[in-house]
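[1] got a structure for you, letters missing:
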């Protein structure tokens, strides 16, 4: 393995660990504050973590005609607003859902966005493959075992997490369209700030939070904001420079596994045998959705897969 690939793999693995255990932090934080208060402060902290990186990268930005060095992208605020509202929808549904479900289940259900993304891409002409459909069917079967009760009902928290996964998939498509048009770090900062502002405004209307309550939730908030939003995002950006696509797909999918491990270790969450089978099917479906195209492309490039 090339040294740069090994470095990328380690960074992806660290990102997956941080994001997985963030589900635990998000659940612990709501012992003291409401979901919108938690998200508002969390995403504000995440935005602040990016400020030094934006500042150090300022010399690489296009100059204005007067040499002032200011970024001339009038659509940056619009793009950041759109992406921020998509994050606000996904993060709000995820956070409220965690009030009614476990960290482990939330991690696996949220991870379904990797299956939803290529299926959603069909709406604007993107092509998909058999691995996507096979992965989707397997993930759906796993979701049934994990979330559907004996009376054929789905828990409210699991349903919110699933709808949230759809919004996370929307966000990925939105970023795929926006990112080539603007600076990635500035876009990340703006979308986090928009999400923070929308969350805090909602919290003012529907929640009551005291300074003492926020102080009591300080550790989960700092973890969920500074580490999960700020640091892990930056690690992912760095890792993608020299990433092996298959390695990245596998390692980032481990986020769901680490969420379940964290829920078991820290929160004492226990999953039924039916739930564990469901999680295994969902995880396999996620990997199939991501890896099938990479494997078949390699076979085509190697001459083992013939067409025409």
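    Perfect, I can see it now. Predicted, not measured: the structure shown is a model, and the values here were computed from it.
[2] make it CA atoms for all contacts and neighbour counts henceforth
    Noted.
[3] The helix or strand hosting residue 9: what's the following helix or strand?
    Assigned by DSSP states H and E, residue 9 belongs to helix 3-29. With elements assigned by DSSP H and E, the helix or strand that comes after helix 3-29 is helix 35-56.
[4] Run through who's touching that following helix.
    Residues outside helix 35-56 that contact it (Cα atoms under 8 Å, 6 or more residues apart in numbering) are 26, 29-30, 91-92, 95-96, 185-186, 188-190, 192-193, 195-200, 202-203, 207, 209, 221-222, 224-231, 234.
[5] Likewise for stretch 172-190?
    Against stretch 172-190 from outside (Cα under 8 Å, 6+ apart): 47-48, 50-51, 53-54, 73, 76-77, 79-81, 83-84, 117, 121.
[6] Between its first and last residues, how far does that stretch reach?
    Its first and final residues considered, stretch 172-190 spans 16 Å by Cα to Cα, to the nearest Å.
[7] Show the buried residues in the contacts of stretch 172-190.
    47-48, 50, 54, 76, 79-81, 83-84, 117 (16 or more other Cα atoms under 10 Å).
[8] Put together a markdown table for those residues, with distance to residue 10 on each row.
    Conversion of the buried ones among the contacts of stretch 172-190 to a markdown table gives the following (distance: Cα to Cα, whole Å):
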| residue | distance to residue 10 |
| --- | --- |
| 47 | 24 |
| 48 | 25 |
| 50 | 21 |
| 54 | 24 |
| 76 | 32 |
| 79 | 31 |
| 80 | 30 |
| 81 | 32 |
| 83 | 28 |
| 84 | 29 |
| 117 | 25 |
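[9] The structure to be compared is supplied as follows:
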């Protein structure tokens, strides 16, 4: 029976959870307001840039705006830019070229039509994105999108036609909207999850340099801003509407769902119209206002009904988009490896393994790879066929992945995995070269599992059997699979899917809440060494992963984090399952080697010891450092994500659950390198369920 002290500690835990929920709600409110301010500023730029164009050429405006923004981003991301990859340079310069065309059309259109018209027409990029995706990506247009397109065409006719004549400024604005949509599609296809800061810098620099080259090539060169007012306008659009706006938008996407961002962005044309009316003297006729209303209705309607489509693209604001690799070969440079590092083939793996073994032999400390991108192995069609044949052979032999004989034989079956994959898993376990690994290319049809269940209790294991065997085969190369008796009835492989009653919880069943970067089961001494996730269906929700890094912390903060100056509580599921009574454990947040530390953190259930403000500041700094190093991984169906639960932390971005059978659905398994340490909590020596002792 819980004591008075344990009841008090449980009360303290509830108080901490309430405080964190209030802080999360407060944070969401701040970033909602910040995003609304950004959209308002973008609406003003249509008027501000129009004023600057009275004394400058449009190429000069683009040069000053985007080179200034790139310079500011270059200063902010100076250390990260040293790790610029060829793939980021290629994707950024290509997308930047299309972005230059968009802004060139937009800036030129402001010379020939009103700021209000340009604002309303530019907003149609949201609708054009769906149309271009249907044309070039073969995505099916829904009835809602067709209706939205029809509304846009009608609105454009009412807004722009003068009699039967076409206003060329409006045509240029329409070309601008099409380029913005093309930029979004192109960026999503080329690099959905590359480093955001570096990609933004390359795009902004490309736009600025192309503007400079254009100004020189046309013979006039750059025209100097005339007067303080023009200088102020350029400073605002470069710093505020480009560099700062990009930062706010990127940061807001960590805590706000995509549908919320899209909803806020639909206000931009309205702000453009208001500023055009108040500041530029734009006046619309009744028919013009009707056209503007139809355009706004179409933008809003399309944003709400096409949740998978990202918000309108902006300079330096790429979206994380799930892409298909179907029909491509492993040597195709456009293969999307979840936006991560390019495929490592056998020779590269051998070189890294040899380097690691040589360093260990010399007694040298292993060093982190300079980039935070996650290593990805993409199976060739031949490798994938061999892997699938191996999986189906085990299904025929053992029927279910929990079969004791299969659990014992699975590690030895690693010898039959593709060479590159087997070597990568060996490096991950024995050399700790990679805190996380993504495996893509396994042939998987999301429709084969049927609809996403409304609850994990409704799930029949037969539907996911092939994916479960594949996940277990890979995970067994890192450690012994095990489960908790109180989680999903002790199932060895559990479901991650949204539940209505847990939308805002800090758990795998939440959707609306941002899941903080954390170590799985961090409070427990038997926490897993590795975690495996296999994607069955994923409409585009990103899992966030960060290596444990302390590069941005002071030596004093690092020293504090290695001391037992923190308390961690069991989460509510563990409290009920392991008969814990809410008592916190006193721990250090970091342990192991100073140059390659292990982590033990779970922010919603963890704090410094009472009164230790220095420790709390160090913990907050560590969480900020991990967030800044995080990479977003959108797992395509059939992809597997393997995490080192000591050397990486993970979380999830918020999303809007539909509860209609199409929601995100992953399967999860935990692995340990030492099954003996949980022997007192298992019924038998070969049992895999912890907590049943």
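    In hand now; what should we look at? Everything quoted here is computed from the prediction, not taken from an experiment.
[10] Stretch 83-100 of structure 1 corresponds to what range in structure 2?
    Taken onto structure 2 by TM-score structural alignment, stretch 83-100 of structure 1 occupies residues 95-112 there.
[11] Now do the contacts for residue 98 of structure 1.
    Counting by Cα under 8 Å, 6+ apart, residue 98 of structure 1 has contacts 26-27, 106, 157, 161.
[12] Residue 276 of structure 1: which of these is nearest?
    Lowest distance from residue 276 of structure 1 to these (Cα to Cα) belongs to residue 106, with 13.3 Å.
[13] ok, the closest one to residue 24 of structure 1 distance?
    Residue 106 of structure 1 is 10 Å from residue 24 of structure 1, by Cα to Cα.
[14] Which neighbours do the two have in common?
    In contact with both residue 106 of structure 1 and residue 24: residue 259, using Cα under 8 Å, 6+ apart.
[15] Could you give the residue range in structure 1 aligned to stretch 176-189 of structure 2?
    Counting by TM-score structural alignment, stretch 176-189 of structure 2 corresponds to 164-177 in structure 1.
[16] isn't residue 168 of structure 2 right up against residue 114?
    No: counting by Cα atoms under 8 Å, residue 168 of structure 2 stays clear of residue 114, with 11.5 Å between them.
[17] Between those two, which is the more surrounded one?
    Legend: neighbour count by other Cα atoms under 10 Å for residue 168 of structure 2 and residue 114, higher for residue 114 (23 against 13).
[18] so what's the more buried one up against?
    276, 282.
[19] Turn the buried ones among the contacts of helix 35-56 of structure 1 into a named PyMOL selection, would you?
    Buried residues within the contacts of helix 35-56 of structure 1, by 16+ other Cα under 10 Å, are selected in PyMOL with:
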select buried, resi 26+29+30+91+92+95+96+185+186+188+189+190+192+193+195+196+197+198+199+200+203+221+222+224+225+226+227+228+229+230+231+234
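[20] Filter the contacts of helix 35-56 of structure 1 down to just the ones in helices.
    Counting by DSSP state H, the contacts of helix 35-56 of structure 1 place 26, 29, 91-92, 95-96, 185-186, 188-190, 192-193, 195-200, 202-203, 221-222, 234 in helices.
[21] related to what we said a few turns ago, just curious, which of the buried ones among the contacts of stretch 172-190 of structure 1 is nearest to residue 149 of structure 1?
    Using Cα to Cα, those come closest to residue 149 of structure 1 at residue 117, 26.6 Å.
[22] unless I'm mixing things up, that closest one is touching residue 169, no?
    Yes: in terms of Cα under 8 Å, residue 117 of structure 1 counts as a neighbour of residue 169; the distance is 5.0 Å.
[23] Residue 292 of structure 1 pairs with which position in structure 2?
    Using TM-score structural alignment, residue 292 of structure 1 sits opposite residue 305 in structure 2.
[24] check which helix or strand covers the closest residue to its match other than its chain neighbours.
    Leaving aside its sequence neighbours, residue 305 of structure 2 sits nearest to residue 144 (Cα to Cα, 6 or more residues apart in numbering; 6.7 Å). If you go by DSSP H and E, residue 144 of structure 2 is part of helix 143-160.
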